[in-house]
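A.B. asks: Test case, fold it:
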Amino acid sequence: MNTLRGWLQRPYARLITLIGLLMVVPLCLRLALGWANPLGYLSDLGIGSLLLVLLYRRAWWLALPVLVLWGLINVASAELVSAVGRLPNVSDLHYLIDPQFIENSTGGGFAQPWLAAALLLALLVWLATLWLGRSTPAPRLPRKTWAAPLLLLIGHWGAQHLQPSDDDEWRLYNLPHQLLAASVGEVQTRAEEWLEDDGIDDLPPQMAGLTQLDLDGQPLLSAPGRARNVMIITLEGIPGAYIAANREALHSRYQENLMPKLSRWAERGMNTPDYVLHSHQTIRGLYAMLCGDYDKLDNGTPKGVEMLTQSERNQACLPAQLHNHGFATHYLQGAGLRFMAKDKIMPHIGFDTTLGLEWFTNASYLDFPWGKDDKAFFEGALDYVGQLKKQKKPWMLTLLTVGTHQPYSAPDDYLERYDTAKQAAVGYLDDAIDQFLSDLERQGVLKDTLVVITSDESHGIDGVRLASSWGFNLMLAPEQAQLPKVKTGVYGHVDLATSILDYFALPIPDALSGRSLLRNYDTGREIMSFTNGKLRYHDGQGTLTDCDFQQRCRNYASDGFIADRATFKGQYGGFRARQIAARATALDHSLLRTPLNQHYQFGSPAIIPLQAQIKDDWADNLIGAQYLEMPKGSHTRVRLTVRSVDPQQDAYILLKAKELEQDVPLGLPDEMRVTADQPLVMDFSFDNPQSRKAFSFHLLGYGLGAVEVSDFSVVTETPGQDEPQEESAEDTAAHSS
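C.D. replies: This next block holds a predicted model:
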């Protein structure tokens, strides 16, 4: 003990322990998590050495807050990459250290607890050197030491520009370096815009290749499909790499066989290996699938929510089209419906029946925070199909699982068989869907039903190129002998609605875009995606463009979109890069030119049972007002009416707001009592001095009874604008649903 105390009192102990905290621990983290890339090590050394020269010999009260924040950044990065396969942004730091989110999404703890322990220990040792050596001045660093961070960061920049890597961002950067590079990139882009200000940015982008309906291909079937019904099975977060036929077709080096049973089913159907997911988030994936249009290629208001303000474009969506042609249309998911307003969006796009977690009466096998576990879900879904079979009308059924969402719960025997809970959850889903498909075959459903199995988004795979955009489409059709086992060409979620209407030889509205999976095309096609913070565009002529957070674009020679490898051709910024962004912006505005002056109504006459206590801000939300966009300089008005349904029971209501999951204070009471005789009626507003994206309202309640949220309207407008004539809550609810 005396030896350790003596060492900590030495003049250079403070420097050595600070090096351990700022450089050794991050390098060990990168090595332990398999994020090995020379540029990543260079990034850690560059930022670590920069903090070292800035904080060494500084007062403890000045250095300590910076080091604590830096430690939280490291923990947040490891947690978010472990959970969803992406590097966080600044707002995610609040999200990931939120105790409630940690409890719900990580099962009550960190995915990498050793990292937090190592950082804390290193910080305490550094503090001990300060205390024990307080009477001994720390020696100065040589002046040339200040050049080390600069040389390291310049070296990183030079390597990325001379021979850029398309590896995952967390392999190439740590978070402070990424934010620094993004800021430099933004300044550079603005300078380029100023230098090139000759009017060329006013030229509209070419959009026909991304938005047109293309039915010029040769049909695979000589006659309309024989199926009477159609079923779309949407698996939460599953990437295309989990299907063996896809890995083989694209010569993928990823060989982990997590879904062998679904892969065997894929051998009996038509697979589309080069299948693109256009964005993250379930509601965006469902919109693209069912409505034949790209959802927002950023964090703006989901188009499904925007569509609630319209009464024409929704009629072109697949459920509405099939309903108009005599199908009974049904939507069933294993989670609650109100979050992300699916209780309103699904009926609005044409589903006759929309059901969620509350429909299921069969017991669950797991206590899963987000909803029904996959085995129990598919058992309930099988009963639902049995009810549909008794009907005389043909039917469409869309299913959505939730079991492969973090925290990736699975039964104990699965957790024992797999290395991680995520793998165990995928294995549990594989067994569940295999049993479901086998039961459908045994009951004869596959003989008269077109079954499409796909995913809403991809939870990514560490180290697999473009895994966040890699989806899958497995089609099981009665006339399987006429269809290829591997469908060549590039397709994506925007093609699904067109493909199903084409299968039945039904008229396809011009409002839909994309191609039909049931046709062969002689030429390539344009397609886009926005995942993991990267905007990607394939021109259909052998070039994939990848634009990163620095607003720099790189071209790769790639016949298709999804590929295990691609040859780097060059990089650029300026006008060409802005044209890629302009295409994405034009797609974002396919429904609404502006988010201003849209009257969103999230209330309804539905009776909502309350829980005895609030467990989670996300799962317990009573309304679907999530991920809204509010432009800079605008003004937002909110009106709500909540009443208790039971005269004998009081309800207690809280209203929270979050922007990118970070709490935003609205100055509202922490808790509001509501009775049947005294409903809660509120009308408030707030300014938006800066643009807001991913702005969510969380209306929470607890008690022994139930409530009715008859009105929850949100309007964002220009300040000083005359207030429009108010609709009644009933009229507005009817308009929105």
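A.B. asks: from here on, contacts and neighbour counts on C-alpha atoms
C.D. replies: Will do.
A.B. asks: Look up how far residue 186 lies from residue 300.
C.D. replies: Distance of residue 300 to residue 186, computed by C-alpha to C-alpha, to the nearest Å: 20 Å.
A.B. asks: Oh, that last question was meant for residue 146, not what I typed.
C.D. replies: Taken as C-alpha to C-alpha, the span from residue 146 to residue 186 is 26 Å.
A.B. asks: before we move on, what about residue 480?
C.D. replies: Taking C-alpha to C-alpha, one finds residue 480 at 51 Å from residue 186.
A.B. asks: Select the longest helix from the protein.
C.D. replies: helix 60-84 (DSSP state H).
A.B. asks: who's in contact with the next helix or strand after that helix?
C.D. replies: Once the chain leaves helix 60-84, the next helix or strand it forms, by DSSP states H and E, is helix 90-96. Helix 90-96 is contacted from outside by 72-73, 76, 79-80, 101-102, 660-662, using C-alpha atoms under 8 Å, 6 or more residues apart in numbering.
A.B. asks: and which of these is nearest to residue 582?
C.D. replies: Each of the contacts of helix 90-96 was checked against residue 582 using C-alpha to C-alpha; the closest is residue 660, at 23.6 Å.
A.B. asks: and this one, so I can compare the two:
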Amino acid sequence: MRFLNRWLSPNYSVLLTLCSLFIFIPLISRGLLGWSQPYGYLSDIAVGSLLTVLLYQRTLLIALPLMIFWSILTLANVELISAVGRMPEVTDLHYLTDTQFVSRSTHGAGLSHPLLAFALLINIALYLLLLLRQQPAARQPLAGTWVLAPLTLLAAHAVLQYRAPSESDQWFQFNLPHKLAAEGLSNGEQDLQSWMSNQPPGAPVDIAGLQQLDLDGTPLLRQAGRARNVLIITLEGIPGAYLSPSRDALRSPYDGNTMPRLSHWAEQGMLTADYVLHSHQTIRGLYSMLCGDYAKLDSGTPKGVELLNNPDRSQQCLPAQMRQNGFSTHYLQGAGLRFMAKDQIMPQMGFDKTLGRDWFSNAPHLKFPWGMDDKGFFEGSLSYINELRQQEKPWMLTLMTVGTHQPYSAPADYLQRFPDSKLAAVAYLDDAVGDFLDALEKQGLLKDTLVIVTSDESHGIENLSLASAWGFNLILAPEQQQLPRLKQGIYGHVDLTASVLDYFALPVPNNISGRSLLRDYSHGRQIISYTNGLLREHDGKGLFTECDFQHVCRRYASPGFINDKSHYLGRFTGKAARLLSQQAERLNQSLRGANPSQRYQFANHQPIELKPQRTDDWADNLVGAQYLELPENTQTTVTMKIRAVNLDAAGATLQLKTKEYDRDVKIAIPPLPTLTADQPVSVSFTFNNLDTRKAFSFHLLGQGNGAITLDDFSVTTTPRTDSMVAAQSETPAAETPDEEASEDLHN
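C.D. replies: All right, here's what the predicted structure looks like:
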């Protein structure tokens, strides 16, 4: 009884509450979420016990904020993994703790794990109640020697991983703080190794194998294809594992019958199962597909944005090439166009018409925050195709769905049939694209049109290795009898442009990379991808390499890129690991080079309808200047000129916000005056980038009755000169909030 009373005392009850928050809840949730793996449990115990030792009997001002911060990280981490199948990187820390991110991620469906949130909240409340019962004089923090126990566990985790590395996803192996700390230490180690090796920055790295245009294979068709038109159907976020023929071909352990109707169509055409997606994010996937080049293999400014300053390279993209050869070119998507500047990037690629959500006049079947639901989208697309078929010119049409983008949306009957909204949305898309392809066949379009079905990126599959990089390519051609049902070999988005041009026997520009899906090759090829924080490369000779966030690389003997049963050969770090990263960095510079100066113009002079009330920084954004990289030690100048179009007498209220990794950041932006019919707004301001800013976004928000026109929204970044630095140091601090260098406002 004395022993029981001792453990029920306030002191030990507080200790038990801390253990519950930092150790027991993570361990139990790991098991319930299906993330069971010895390394993960060891990481949870090590980090949880370390926090318990450090916070036991500390003051409320120290313990409570850290407990709340821990709970937010834990919950947001689980939500992110459930939604997009990846664990955060170091640069996502602000992204995860931002309440706006959490609210947007769970829009319409609430938290996907409300019991976890409830358990964390109750635990903190219980801690506060117990602390109030405790006498302040009785509080005695644990001795410092107790820290040795969790530190020993962390050291054991590192040693075990080195001797027997796991192939599981990051969240199976790491608690989130452990992962973030390990990543930071690894980056520091890499910097030290680079410094000690005296390797000059920017040393030349051979990337010829990745940039090569290879049309030396044996053609599958005896002559140019008979199709008159080309239709590219891009499905938001769909991994190749959702197609049963892909799973069967690669012997994947994934057993979900997720998209039966598209799987049926995959059995009718030529399916490429070992198909690599090179990155996350729609604009990056579209760039790789349509411009025959690798997208950025990091979170830097998308190459699609950089394309706006490179008209020569733009003319080599597939739409521009098809237009030069007599095709009318069209791009149609279910979402709005301004986000990430697709209203400018797609025309720059060579599309004659670029249309988004505003084009659709047919009624949607359900309300979705990003745009048209998939069924309504394909119904509208079918009517658009019928219009194209009336014209004399051949045409190229690229379609982009949005319904399987987070937050996932589906009708009530689908939500009732499936365990979560994600699978319900995928099933809804499967029926929608199945109906669409059935209609195309019934109308005879498959007899004169090359149809390609693929996805822009993969939203991943929990517990499935490589799912974040696994795509698919399905070709339906008039010459289907001459094509194999299953295309052998490793291909990826970088190959799509060369493949379409090769099908029509059109010349392929030399700057295009990749191979043709319409050819057989007797030898392998080098190919690379960066998804879910992992840089992966296949050398085309049976060697697959994967480098994680700690810059630790593992080699496997694998005939293909997507292969769950490859043979582990060992791990390496140091110079060899840096070489792969340097190849990725060289590929990232294919459009802009190493020049830190850059200028982007995001104004398109088209009327933009305002809403009487704005509700969302993303859906209501009026400019497409998102996810830019602003290099360190540079200065950025933003210039805006805005005019009113049919505004009422009250005018329009405008606001410009800035975000980094989707989180609000403070930049000294001058307030924007009210915009009226006779009083345009013109603003210019400058700020410094002492450190590199990545995933940096501008959000121009407005509300009013009528429309506006952006005549100018330019973002210019140049290196800081000695005179700029001197002027900055001489400027009183009160006049330079948040490193502001200068500003000018007039209307």
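A.B. asks: Need the TM-score between these chains.
C.D. replies: After superposition, the two chains reach a TM-score (TM-score structural alignment, normalised by the length of structure 1) of 0.95; 719 aligned residues with a C-alpha RMSD of 1.8 Å.
A.B. asks: mind putting the contacts of helix 90-96 of structure 1 in JSON lines, distance to residue 305 of structure 1 and neighbour count included?
C.D. replies: Listed next are these as JSON lines, based on distance: C-alpha to C-alpha, whole Å; neighbours: other C-alpha atoms under 10 Å:
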{"residue": "72", "distance to residue 305 of structure 1": "34", "neighbour count": "18"}
{"residue": "73", "distance to residue 305 of structure 1": "33", "neighbour count": "23"}
{"residue": "76", "distance to residue 305 of structure 1": "30", "neighbour count": "26"}
{"residue": "79", "distance to residue 305 of structure 1": "30", "neighbour count": "23"}
{"residue": "80", "distance to residue 305 of structure 1": "27", "neighbour count": "19"}
{"residue": "101", "distance to residue 305 of structure 1": "24", "neighbour count": "18"}
{"residue": "102", "distance to residue 305 of structure 1": "28", "neighbour count": "18"}
{"residue": "660", "distance to residue 305 of structure 1": "17", "neighbour count": "20"}
{"residue": "661", "distance to residue 305 of structure 1": "18", "neighbour count": "20"}
{"residue": "662", "distance to residue 305 of structure 1": "21", "neighbour count": "19"}
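A.B. asks: Any figure for the gap between residue 497 of structure 1 and residue 452 of structure 1?
C.D. replies: Going from residue 497 of structure 1 to residue 452 of structure 1 by C-alpha to C-alpha gives 11 Å.
A.B. asks: if you count what's nearby, which of the two comes out ahead?
C.D. replies: The neighbour count for residue 497 of structure 1 versus residue 452, taken as other C-alpha atoms under 10 Å, is higher for residue 497 (27 against 22).
A.B. asks: That one in helix, strand or coil?
C.D. replies: helix (DSSP: H, G, I helix; E, B strand; the rest coil).
A.B. asks: Surely it touches residue 293?
C.D. replies: No - look at residue 497 of structure 1 against residue 293 with C-alpha atoms under 8 Å: they stay out of range, at 9.3 Å.
A.B. asks: ok so, going back, what's the mean deviation for the longest helix of structure 1 versus structure 2?
C.D. replies: If you overlay the two and look at helix 60-84 of structure 1, the average distance to its match in structure 2 is 1.0 Å (mean C-alpha distance after the TM-score superposition for structure 1).
A.B. asks: May I see the buried residues of that helix?
C.D. replies: Neighbour-count burial for helix 60-84 of structure 1, counted by 16 or more other C-alpha atoms under 10 Å, picks out 64, 67, 70-84.
A.B. asks: for stretch 261-279 of structure 2, same thing?
C.D. replies: Buried positions in stretch 261-279 of structure 2, judged by neighbour count with 16+ other C-alpha under 10 Å: 261-263, 265-279.
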